[in-house]
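Novice: This is a predicted model, with the sequence first.
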Amino acid sequence: MDGRISIIIPTQRRPQSLRTAAGSALRQAGIDPARLELVVVDNDAVPSARPVVEEIAGAAPFPVVYVHEPQAGVANARNAAMARAGGDFIAFLDDDEEAPEGWLAALADVQARFDADVVFGPVRGRAPPGTVRHRAYLERFFSREGPDAAGVIDHYYGCGDSFIRRAALPDPRRPFSPVRNHIGGEDDLLFGQMQAAGRRFAWAPDAWVWEDPAPSRLTLRYAIARAFAYGQGPSAHCAAADPPDRLGLARWMAQGLVQAGVFGLVAAVKWALRAPDYAFALDRAARGLGKTLWWGPFKIEFYGRSAA
């Protein structure tokens, strides 16, 4: 695979985890550093991440670009980074992720082997041992699993730990829709468009990263709310289609109603019996409820609240 690669890390007021994520990006092996750049986009109202990025850039083996996007929203941040990035390929790493040294090379290898437009890799959730309730559930929640072998897949995942051929994007500079700035899912909209356009997706099992969620996210309340929001995705996608996919929407809503009822009952029984794994059933129930209650009043905002 030839061409330049831009590693993009969006961040908002997480200086310590940004140091970890960016440091891991700068330690990548197996790819000529002359082909690489790191782009950090700061989505705070004030440029709070600039000192961290300047510190990192001082000893970096390849260029580090700082982008300040004061307009709050995850799509705004990703688009601002894309507009400044010079790569033919874009590798996304979240600011709470840490990549092993072979991460980028594994993504690039699978892209070349399968001529993929987007490559996704596994995410391994990591919670502090002995300090978090529902640790097994939360580590699974913040993880991403896939096939054991590399190859072409017929579905897509989220943007964190992904590798995108820029020429395959519908808009090479601003591909993410600001409609999802505050609720997330801007990556789902983009990859859904790419799938409809016949783009090829692939999976790279060796391109895994750690994810270290912020302590405020390591709670059952947060994870179940996110599960509900994730459940809304397929229904909202059908409703936003042009023309709207009313049959698909009805199918997802009906499926969600059954799922919420069945797993809600299972979760209630497990909770009454003090079963330690009841959170897994509660998650399934929340995702089902999200499929059914997907429209405006039930949308939950997780992003785009920058403090001045």
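Specialist: Thanks, I have it. Numbering: from 1, shown residues only.
Novice: make it CA atoms for all contacts and neighbour counts henceforth
Specialist: Fine.
Novice: Distance check, Pro100 against Asp161.
Specialist: Here the distance between Pro100 and Asp161 works out to 12 Å (C-alpha to C-alpha, to the nearest Å).
Novice: That should have said Asp96, apologies.
Specialist: When distance is defined by C-alpha to C-alpha, Asp96 is 11 Å away from Asp161.
Novice: who has more neighbours, those two?
Specialist: Asp161 (26 against 22; other C-alpha atoms under 10 Å).
Novice: what about versus this one:
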Amino acid sequence: MVHVTVMIPTQRRLGGLAVAVRSVLAQRDVDFAALEIVVVDNDQVASARSTVEALATGATCPVHYVREPRAGVANARNAGMAKASGALIAFLDDDEEAPEGWLAALLAAQVRYDADVVFGPVRGRAPESLIEHRDYLERFFSRLGPAEAGVIDHYYGCGDSLLRRAALPDPVLPFATERNQIGGEDDMLFGQMHAAGARFAWAPEAWVWEDPAPERLNLDYALSRAFAYGQGPSAHCAAASPPDKVGVARWMAIGVAQAAVFGAMAGLKWLTRSNDRADWLDKAARGLGKALWWGPFKIQFYGRTA
């Protein structure tokens, strides 16, 4: 009987996918008889099929291939949920590599804290050849948290997490498809769960490496993502029912102030070639996102399969 499903959504990252799957198959202190891996290929041309079939040959647990040709990260995750048999669902991205104690640490924290969702740290890893803004970019693609394990009152993203299926508002299709193009489907889900009283936990031992795609390891990409992250609070207030107009105005005002102050500091840092100049640009971009959060300023990071 399957107890744990490890889900890996992927789109045209065959090398990273292979690393991710092999890292799951190399886990220790887990019962492989109660484990399965579900790979969701969000591509119209089934580009990952042969890779997954090769990885499944001789694997210590079932490795299932699911193709979701409809574009969008929420579609992909929902297709994986429809296939998954586990009562617990662990998420690993196709640019992540899990150390051998990763899954056992997630499972131990889930039991210890009776958690509906457990999150772990992500450590960004850039190639040695990257010199410019290396420290900033590795931190940008990392996820930090408390030094100690325990119950937390907030949530993180889906990559490197473990969900209790019974706690989901919809156990088969929990991810909002309106977020297919812009992402944040996991934030929306965890926000709903938080409002319903779900219990979240943090497991610092359950960390993973993240190896961003080369085309993402640059300041342009990181700042555009920082801008999109900044849009979150304003957009969340606008999407409330009824819309929180006061909240929108408050976040927009904060954003204008942040963009002005941090932008000025970033300009000064850039003129002096300070090592932390990218960090100030990041702060300014997040502030600008709070102020410019609506339709024309939305950036599409997901939802392309052709």
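Specialist: Happy to help now that I have it. The structure displayed is predicted, hence computed values, not measured ones.
Novice: TM-score, when you put one on top of the other?
Specialist: The TM-score (TM-score structural alignment, normalised by the length of structure 2) is 0.98; 306 aligned residues with a C-alpha RMSD of 1.1 Å.
Novice: Would you state the helices of the stretch 151-300 of structure 2 in chain order?
Specialist: Along the stretch 151-300 of structure 2, the stretches classed as helices by DSSP state H, counting those that start in this stretch are 185-195, 219-239, 245-271, 277-291.
Novice: Any chance of those helices in CSV with mean neighbour count as columns?
Specialist: Shown next, in CSV, are these (neighbours: other C-alpha atoms under 10 Å):
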stretch, mean neighbour count
helix 185-195, 18
helix 219-239, 19
helix 245-271, 18
helix 277-291, 25
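Novice: out of these, nearest to Glu68 of structure 2?
Specialist: Put simply, out of the helices of the stretch 151-300 of structure 2 the one that sits nearest Glu68 of structure 2 is helix 185-195, at 16.5 Å, with distance taken as C-alpha to C-alpha.
Novice: and the closest residue to Gly146 of structure 1 other than its chain neighbours, how many neighbours does it have?
Specialist: Once flanking residues are discounted, Gly146 of structure 1 sits nearest to Pro122: 6.7 Å by C-alpha to C-alpha, 6 or more residues apart in numbering. Here the number of neighbours of Pro122 of structure 1 (other C-alpha under 10 Å) works out to 22.
Novice: repeat for Gly197 of structure 2
Specialist: Using other C-alpha under 10 Å, the number of residues around Gly197 of structure 2 comes to 11.
Novice: Map it across to structure 1 for me.
Specialist: By TM-score structural alignment, Gly197 of structure 2 lines up with Gly198 in structure 1.
Novice: and its match, how far is that from Asp212 of structure 1?
Specialist: Gly198 of structure 1 sits 34 Å away from Asp212 of structure 1, going by C-alpha to C-alpha.
Novice: swap in Leu190 of structure 1?
Specialist: In this structure, Leu190 of structure 1 and Asp212 of structure 1 are separated by 25 Å, where distance is defined by C-alpha to C-alpha.
Novice: same question, Pro243 of structure 1
Specialist: Distance from Pro243 of structure 1 to Asp212 of structure 1, by C-alpha to C-alpha: 40 Å.
Novice: Who has more neighbours out of those two?
Specialist: Set Pro243 of structure 1 next to Asp212 and count neighbours by other C-alpha under 10 Å: Asp212 wins out with 20 against 8.
Novice: just to revisit the earlier point, shared neighbours, Pro100 and Asp161 of structure 1?
Specialist: Residues touching both Pro100 of structure 1 and Asp161 comprise Trp208, Val209, with contact defined as C-alpha atoms under 8 Å, 6 or more residues apart in numbering.
Novice: Helix, strand, or coil at Ala108 of structure 2?
Specialist: helix (DSSP: H, G, I helix; E, B strand; the rest coil).
Novice: Tell me how many other residues surround it.
Specialist: Counted with other C-alpha under 10 Å, the burial measure for Ala108 of structure 2 works out to 14 neighbours.
Novice: Check the one 5 residues further on too.
Specialist: In terms of burial, Tyr113 of structure 2 registers 17 neighbours under the definition other C-alpha under 10 Å.
Novice: looking at it, it is touching Ile152, isn't it?
Specialist: No. Look at Tyr113 of structure 2 against Ile152 with C-alpha atoms under 8 Å: they stay out of range, at 10.3 Å.
Novice: can you list residues touching both of these two?
Specialist: Common neighbours of Tyr113 of structure 2 and Ile152 (C-alpha under 8 Å, 6+ apart) are Ala201.
Novice: Which position in structure 2 pairs with Ala77 of structure 1?
Specialist: Match for Ala77 of structure 1 (TM-score structural alignment): Ala76.
Novice: name the element its match belongs to?
Specialist: helix 73-83 (DSSP states H and E).
Novice: which strands and helices sit next to the next helix or strand after that helix?
Specialist: For helix 73-83 of structure 2, the following helix or strand on the C-terminal side (DSSP H and E) is strand 88-91. Under the contact criterion of 3 or more C-alpha pairs under 8 Å, 6 or more residues apart in numbering; DSSP states H and E, strand 88-91 of structure 2 touches strand 4-10, strand 161-164.
Novice: on average, how far is strand 88-91 of structure 2 from the matching bit in structure 1?
Specialist: Per the superposition on structure 1, strand 88-91 of structure 2 and its aligned residues are separated by 0.4 Å on average (mean C-alpha distance after the TM-score superposition for structure 1).
Novice: shouldn't Ile7 of structure 1 be in contact with Arg35?
Specialist: No. Using C-alpha under 8 Å, Ile7 of structure 1 is not in contact with Arg35; the gap is 10.8 Å.
Novice: For Ala306 of structure 2, the count of nearby residues, please.
Specialist: Other residues lying near Ala306 of structure 2 total 9 when counted by other C-alpha under 10 Å.
Novice: wait, what's in contact with it?
Specialist: Going by C-alpha under 8 Å, 6+ apart, Ala306 of structure 2 touches Asp43, Gln44.
Novice: Please name the residues that touch the residue nearest to Trp280 of structure 2 when sequence neighbours are not counted.
Specialist: Leaving aside its sequence neighbours, Trp280 of structure 2 sits nearest to Ala266 (C-alpha to C-alpha, 6+ apart; 4.9 Å). Each residue near Ala266 of structure 2 by C-alpha under 8 Å, 6+ apart is listed here: Arg277, Ala278, Trp280, Leu281, Ala284.
Novice: thinking the fourth one is in contact with Phe262, fair?
Specialist: Yes. Contact status for Leu281 of structure 2 versus Phe262: in contact at 7.0 Å, counting by C-alpha under 8 Å.
Novice: Overlap in contacts, these two.
Specialist: Taking C-alpha under 8 Å, 6+ apart as the contact rule, Leu281 of structure 2 and Phe262 have no neighbour in common.
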